[in-house]
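A.B. asks: Quick one, structure for this:
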Amino acid sequence: MAATVKYDEVTVGQAIPAVEFPVHRVDLVKYAGASGDFNPIHWNERFAKSVGLPDVIAHGMFTMAQGGRFVTDWAGDPAAVVDYGVRFSSMVVVPDDDKGAVITVSGIVEEKLEDKRVVVVLTAKSGDSRVLSKARAIVQLS
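C.D. replies: The predicted model follows:
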């Protein structure tokens, strides 16, 4: 677990180092079971390609969750994400091999608010593609 990030120790413009989140097809099957989203574009290569996709793709909400995980891992306990939003800008293509895909998330503290809250702007990429845009979280720190 990460050390607790304290509001008084955070500065505007502070970079939050990138973290890589590996994604394999089994992760998508597990996510489908947890979310109830069994759309075959997320697990069936033949179907995904038949509808014009390059391969199986990760669920958008799975991708968004990795950004949320990045923020909560950074902030530590007892911090809380009080607001979080993104736009989906590209797909995370997950090939059926040992490498799978990787979602790389980094952040910058954009603003310090009242009540020990900070705004964190995220960058999330898979390969050369930005997969989340307008990604930002408001985090309650201690």
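A.B. asks: For the rest of this, base every contact and every neighbour count on C-alpha atoms.
C.D. replies: OK.
A.B. asks: looking at the chain, which residue ends up farthest from its center?
C.D. replies: S50 (27.3 Å; CA atoms, centre = their mean).
A.B. asks: Now V105. Nearest residue, chain neighbours left out?
C.D. replies: Nearest non-adjacent residue to V105, counting by CA to CA, 6 or more residues apart in numbering: A124, 4.4 Å away.
A.B. asks: Now do the contacts for the one you found.
C.D. replies: Counting by CA atoms under 8 Å, 6 or more residues apart in numbering, A124 touches G67, I103, T104, V105, S106, R130, V131, L132, S133.
A.B. asks: doesn't it fall inside a strand?
C.D. replies: Yes. Counting by DSSP: H, G, I helix; E, B strand; the rest coil, A124 is part of a strand.
A.B. asks: any idea how far M91 is from it?
C.D. replies: Between A124 and M91 the distance is 11 Å, computed by CA to CA, to the nearest Å.
A.B. asks: One more sequence to fold, the one below, so I can look at both together:
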Amino acid sequence: MHTASEQAMASVGRHYRLIDHYEVGREKIREFARALQDGHPAHWDEGAAAELGFAGLVAPLTFSSIVLMVMQRRMFESTLTGYDLGQVLQAEQAIEVHRPIIAGDQVRCDCYFESFRQFGDKDFLVIKNVLSNQHKEMLQTAHSTAVAQTGSDLAADLRGVVEGVIMTGQSAADRLDTATLRTTEADTGVVECFEEPAQYNLPEGLPRPWTVPAFTELSVGMELAPRTVLLSRGDLVNYAGVSGDSNPIHFSDVVARSAGLPDVVTHGLLTMGLGAGYLTSWLGNPAAVTKYAVRFAGFAPVQATEASAIEFHGRVKELDPARRAATIALTATCAGRKLFGRATAEVLLH
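C.D. replies: From the prediction side, this is the model:
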């Protein structure tokens, strides 16, 4: 039996693909927008989406995390079985948007393991995921850095408390038993690809997004109006169900404290999604963001009986007159704690 780290090292340079596609539904888009407290009309009303030039509801920017979570879960069930899901966290996420995801898209996912490194008792895995649709159009390219705690003492203690509360069928023992029983690629949900990297088409003919602020209204250093979002334990549980991220540090006090955290904490991708909503609310158009990257610096603890307030701020960092594009630097804090080590977005303006 290989260790988790050996499994990860052996995966570098390999290419995997989800066997089945993920079909994007109208109600799932609304459900995800609700979980992010994102009221932009294009997520809810087909007429509003049509006004922006799209044939169906437009998914929030980080909707792709649902598909990425499916791919991650399949990989941990079939290839990276040595890791405990309760010990794996997102350290960094970067998304390049080629075309917004819309209702009716049948999303395919190709996963490329790019690198693996160790620092002390932590493993860092860098993975590229390419999302495309049934027309072989590229939708998003996402780079993720996952970090896993592998220290034997902490791992043993944490594994014990995780096993009792993790979603049924997701414990380390369950995953190992299931992996042993699986005999075909169809059982695992993923297939390893040995041919040249998949070929995709870049979407053509997309209209330049209309935005509330015009490019000429911006200046370097300009501050965006701040926004405060409240998150309760109910919000965390709802997001866990909607997104598929069932890591128990987001709902179990016992697991969170065993992992060295002060309390149950927010999902990193939830705060990233809230930041995207803050940005697209200012822009007035969820299709105006072309790149969005966050390096996570901390978590927002959420008490059992009181919601936590997350404050978002934005600032115009750079302007590109030739492309009428701007780079926006974002910050997110909770009770003075920085949640983003670095967060930037590239946006197009009219």
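A.B. asks: Let me see the TM-score of these two.
C.D. replies: After superposition, the two chains reach a TM-score (TM-score structural alignment, normalised by the length of the first structure) of 0.92; 140 aligned residues with a CA RMSD of 1.5 Å.
A.B. asks: picking that back up, which one in the second structure is aligned with the residue nearest to V105 of the first structure?
C.D. replies: The alignment partner of A124 of the first structure in the second structure, by TM-score structural alignment, is A332.
A.B. asks: if we can go back for a sec, any common contacting residues for A124 and M91 of the first structure?
C.D. replies: With CA under 8 Å, 6+ apart as the test, A124 of the first structure and M91 both reach V131.
A.B. asks: list the buried ones in the host helix or strand of R159 of the second structure?
C.D. replies: Assigned by DSSP states H and E, R159 of the second structure belongs to helix 152-165. Of the residues in helix 152-165 of the second structure, A155, L158, R159, V161, V162, E163, V165 count as buried by neighbour count, 16 or more other CA atoms under 10 Å.
A.B. asks: what do you get for stretch 302-320 of the second structure?
C.D. replies: So, applying 16+ other CA under 10 Å, buried residues of stretch 302-320 of the second structure: 302-303, 307-319.
A.B. asks: now swap in stretch 226-244 of the second structure and tell me
C.D. replies: 229, 231-233, 235-240, 242-244.
A.B. asks: quick one: it aligns where in the first structure?
C.D. replies: By TM-score structural alignment, stretch 226-244 of the second structure lines up with residues 18-36 in the first structure.
A.B. asks: Which of the contacts of A124 of the first structure fall in strands?
C.D. replies: I103, T104, V105, S106, R130, V131, L132, S133 (DSSP state E).
A.B. asks: hang on, the earlier thing: now for the buried residues of helix 152-165 of the second structure, which pair is the farthest apart?
C.D. replies: Farthest-apart pair in the buried residues of helix 152-165 of the second structure is A155 and V165; separation 15.7 Å (CA to CA).
A.B. asks: Give the full set of residues in contact with G67 of the first structure.
C.D. replies: So G67 of the first structure contacts V105, L122, A124 (CA under 8 Å, 6+ apart).
A.B. asks: what's the closest non-adjacent residue to the second one?
C.D. replies: By the measure of CA to CA, 6+ apart, the closest residue to L122 of the first structure outside its immediate chain neighbours is G107, 4.3 Å from it.
A.B. asks: mind checking what that neighbour lines up with in the second structure?
C.D. replies: By TM-score structural alignment, G107 of the first structure lines up with G314.
A.B. asks: ok, its match to T344 of the second structure distance?
C.D. replies: Taken as CA to CA, the span from G314 of the second structure to T344 of the second structure is 9 Å.
A.B. asks: ok, now A155 of the second structure?
C.D. replies: Distance, A155 of the second structure to T344 of the second structure, by CA to CA: 34 Å.
A.B. asks: Show me what the helix or strand G241 of the second structure falls within is packed up against.
C.D. replies: Following DSSP H and E, one finds G241 of the second structure within helix 233-243. With contacts taken as 3 or more CA pairs under 8 Å, 6 or more residues apart in numbering; DSSP states H and E, helix 233-243 of the second structure sits against helix 26-35, helix 64-78.
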